[in-house]
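Student: I would like to see how this sequence folds:
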Amino acid sequence: MAAIVSNPVSIVNATGLHARPAANVVNVAKQYQSDIKLVFKSIEANAKSVVSVMGLDVSLGDKIQIKADGPDAQAAITALTQVISSGCGEK
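Tutor: As a prediction, the model looks like this:
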């Protein structure tokens, strides 16, 4: 099965994906069986690891993509796109 890649998703958090929003992304990603990566400037981060997600060092306005490979890949991409584009649970 080939990996599915999302359209670019803009980071809307004023401080980027720091600890709390990264943890929120990871919590959503862990609900899916698929292998899920966040991609920024050709760097891939494991979406199920807070340290990996924070290591992307994304900031407000940056665009990332979500790549998933597995039985629930499309559902994972849809859920993560929604979480990230809505601010990762932060206001």
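Student: C-alpha only now, for contacts and for neighbours.
Tutor: Will do.
Student: And the helix ranked longest in the chain, what's buried?
Tutor: Using DSSP state H, we find that the single longest helix of the chain is helix 73-85. When burial is assessed from 16 or more other Cα atoms under 10 Å, helix 73-85 yields the following buried residues: 73, 74, 76, 77, 79, 80, 81, 83, 84.
Student: In contact with the last one, which residues?
Tutor: When contacts are counted by Cα atoms under 8 Å, 6 or more residues apart in numbering, residue 84 is found next to 9, 10, 11, 12, 25.
Student: Here is a second sequence; please produce its structure as well for comparison:
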Amino acid sequence: MVEKELHINNASNHEFELATLIVQQASQFDSMIRIIMDDKQVNAKSIMGMTYLSLMDGDTVTVTCSGQDEQKALVALQELLEK
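Tutor: Model prediction:
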């Protein structure tokens, strides 16, 4: 398992747009990917879970990835969230 704290620096116009981008990116990997913010922890492949977090530019989250392609998944999500 790999884990990293990330600061969201993504210029998406709406929180739903960012949630959709995360789900699309996470779904490309076999690993279990979780996004943690405050006391909330959700499956990054779940649009309902991601919209529950209401992520916005400036938020800080912890991303955990566990599985065969965990390192690639973490790098891809870091590139998406911190671009």
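Student: before we move on, the earlier item: roughly how far out does the longest helix of structure 1 sit from the chain middle?
Tutor: Relative to the centre of its chain, helix 73-85 of structure 1 is centred 8 Å away, using Cα atoms, centre = their mean, to the nearest Å.
Student: What of stretch 52-69 of structure 2?
Tutor: 3 Å.
Student: Residue 83 of structure 2 contacts residue 10, correct?
Tutor: Yes. Residue 83 of structure 2 lies in contact with residue 10 (Cα atoms under 8 Å); the separation is 5.8 Å.
Student: between these two, who's got more neighbours?
Tutor: Between residue 83 of structure 2 and residue 10, counted using other Cα atoms under 10 Å, residue 10 has the larger neighbour count: 15 against 10.
Student: So the more buried one, which state does it fall into?
Tutor: The three-state label given to residue 10 of structure 2 by DSSP: H, G, I helix; E, B strand; the rest coil is coil.
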